[in-house]
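In: got a predicted structure plus its sequence, pasted below:
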Amino acid sequence: MTRLVVVGAGLMGEAIFSGLLASGWAPADIVVSDARAERRAELSERYGVGSGEAVDAVADAQTVLLAVKPADVGGVLEEIGDRLAPDALLLSVCAGVALATLQAGVREGTPVVRAMPNTPARVGEAITAVSPGTHATDDHLAEVTEILGAVGRVITVAEKYQDSVTAVSGSGPAYVFLVAEAMIEGGVHVGLPRDVATELAVQTLFGSATLLRDTGDHPAILRENVTSPGGTTAAALRRLEDHGVRAAFLAAVEAARDRSLELG
């Protein structure tokens, strides 16, 4: 029996199975399926994994990782839903697609887990929130944690939080990249060469995130630690508050949450 079949070989699907290979999984444990034959061939050649049509591959799978675009989920489940082995686990990383939708597309009793990873999976630094379906057991969650733990950290949440998870961590990398872009442009604006501004901004973001994670201190405390009375940071933060940056982030997270609800 194939240990994992990946249905949908886009960036996220590739990030997850390549992370598994890096963690010690054998290429023979993984089969990749994609609607594009050339993509299947490319990944098979690059990683040494198996490849094939989804409808055939899933019949022999222990776990099926569904990593297609949300709009394609219904059609894919119509194709493969009845082909899953009786004891197979369906793990979905399709944004906004509810457990009820996933469970309706497979045989009654099939264990299903919904997950929301983010793009830092490509460098092994994702955060993924998982929610078990009706028939998913602790053993299934342990299996999912092993798979998704190969590309970062994994937490378990009730499904009712998944749209909010999408808004914070699923979409979150884009917020950070926008901040990085703005910091770089700001550095150029005040006279730095672009390569210097880029290195300063990227390492500042990385170091600050690491400090926040590793100390466990509240971000407000860390912000206060770098803000001297009447100093440069205080002046900069005042200008950000004047422009409503904090309120804009709150509104952005709400908008992403609402859109996730619509997609689901």
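Out: That came through, no problem. Only a predicted model underlies this, so the values are computations on that prediction, with no experimental measurement involved.
In: please make it C-alpha for all contacts and neighbour counts, starting now.
Out: OK.
In: show me what the top helix by length along the chain is packed against.
Out: As assigned by DSSP state H, the longest helix anywhere in the chain is helix 194-215. Secondary-structure packing of helix 194-215 (3 or more Cα pairs under 8 Å, 6 or more residues apart in numbering; DSSP states H and E): helix 172-189.
In: which elements pack onto the helix it packs on?
Out: helix 194-215.
In: got another one to weigh against that:
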Amino acid sequence: MKQPLTQKICFLGAGSMAEAIIRGLIDTKLLEPIRISAVNRSNAKRLQELSRRYGITIPQAEADKDRLIRDADIVVLAMKPKDAGAALASLASLLHNEQLIISVIAGISTDALMKMFGKELPIVRTMPNTSSTIGLGATALCFSKQVSEEQRRWAEAIFASVGIVKIVDESLIDAVTGVSGSGPAYIYYVMEAMIEGGIQLGLTPETAKELTVQTVLGAARMVQITGEDPAELRRKVTSPGGTTQAALEVMASYRLQEAIIQGVRRSAERAVELGQQLDPSRDQ
């Protein structure tokens, strides 16, 4: 969707993900600031900061919160999972089935959301990641059957403003959480180790960091530009008996690959657990 949206969008929650999406909408000119609003439970200072920075609408009084939610064409559920239970229960009387509901809350299914609201609504469940804050996010979307084709296009356009978008079946959303939702942290973890290894070998922290950052950037771009499988690129840079092979043999002896795979699986499992805390009837 290249045409700007004309709908009104209200963010419930004003954290880093909400800000990333707001920035993307405005920077790509997908939505004018006047059509964007944000409300949260109690942090008025944070809302004022977003209003100053982006020119969006925020409630001036408690009654304004309900009005902004009711009047929105698109409502984005962007609160923290720990705050979601009470917040979602209080929304039921404010939402109506002409609205599109977009959830960025990990672990909560579309069925669970409808159960909490007590009504069937068009719901988009999403799993973005923190790289959305710099426009390089990876977001998966799935849709309840009530979502229209036009509403699908709205959702895809919103998240395309902060990175790439993939449509998946809802049964795979937790897997996406394990791969890309939590994925940036895995890369940072590996980068920490590379930097520390360089420091232990005598490099300054600054040099070790710069070399590591550029190496990760270059490796990612090689996969993106060449289209080759990472395993094939790895083989190409691993000379028999060379330095890279020696390093990879040590990593294999520590079962690094298996540790990462199991970490991805555990992240996905944790997303299920978080959802079960709010919806105990959810399948194990």
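Out: Done, it's in. Everything quoted here is computed from the prediction, not taken from an experiment.
In: now what about the TM-score between them?
Out: Once superposed, chain against chain, the TM-score is 0.96 (TM-score structural alignment, normalised by the length of the first structure); 264 aligned residues with a Cα RMSD of 1.4 Å.
In: re the thing from before, mean deviation, the longest helix of the first structure versus the second structure?
Out: Its matched residues in the second structure lie on average 0.9 Å from helix 194-215 of the first structure after superposition (mean Cα distance after the TM-score superposition for the first structure).
In: what's the angle between that helix and helix 172-189?
Out: Counting by axes from the mean of the first three to the mean of the last three Cα atoms, to 10 degrees, helix 194-215 of the first structure lies at 140 degrees to helix 172-189.
In: what stretch of the second structure does helix 194-215 of the first structure fall on?
Out: Aligning helix 194-215 of the first structure against the second structure (TM-score structural alignment) gives residues 205-226.
In: ok, stretch 9-20 of the first structure next?
Out: Alignment of stretch 9-20 of the first structure against the second structure: residues 14-25, by TM-score structural alignment.
In: which residues touch the matching stretch?
Out: 11, 31-32, 36, 38-40, 46-47, 50, 54, 78-79, 130, 132-135, 158-159, 161-162 (Cα atoms under 8 Å, 6 or more residues apart in numbering).
In: can you say which of those are buried?
Out: 11, 31-32, 36, 38-40, 47, 50, 54, 78-79, 130, 132-133, 135, 158-159, 161-162 (16 or more other Cα atoms under 10 Å).
In: show me where the stretch 51-200 of the second structure has strands.
Out: For the stretch 51-200 of the second structure, the strands defined by DSSP state E, counting those that start in this stretch occupy 74-77, 100-103, 123-127, 137-143, 163-167.
In: from Gly124 of the first structure, how far off is the closest residue to Ser23 of the first structure other than its chain neighbours?
Out: With sequence-adjacent residues excluded and distances taken as Cα to Cα, 6 or more residues apart in numbering, Ser23 of the first structure is closest to Ala150, at 6.3 Å. According to Cα to Cα, to the nearest Å, Ala150 of the first structure and Gly124 of the first structure sit 7 Å apart.
In: and for Thr210 of the first structure?
Out: Going from Thr210 of the first structure to Gly124 of the first structure by Cα to Cα gives 14 Å.
In: can you count the residues close to whichever residue in the second structure pairs up with Thr110 of the first structure?
Out: Counting by TM-score structural alignment, Thr110 of the first structure corresponds to Leu121 in the second structure. By the measure other Cα atoms under 10 Å, the count of residues near Leu121 of the second structure is 22.
In: ok, now which ones touch Leu121 of the second structure?
Out: Leu121 of the second structure sits next to His96, Asn97, Gln99, Leu100, Ile101, Met114, Gln146, Val147 when contact means Cα under 8 Å, 6+ apart.
In: spatially nearest residue to the fourth one, not counting backbone neighbours?
Out: This means Leu100 of the second structure. In space, Leu100 of the second structure is closest to Ile74, 4.7 Å off (Cα to Cα, 6+ apart).
In: let me know whether the one you found touches Ile101 as I believe.
Out: Yes - between Ile74 of the second structure and Ile101 there is a contact under Cα atoms under 8 Å: 5.9 Å.
In: which of those two has more residues huddled nearby?
Out: Per other Cα under 10 Å, whichever of Ile74 of the second structure and Ile101 has more neighbours is Ile101, with 26 against 23.
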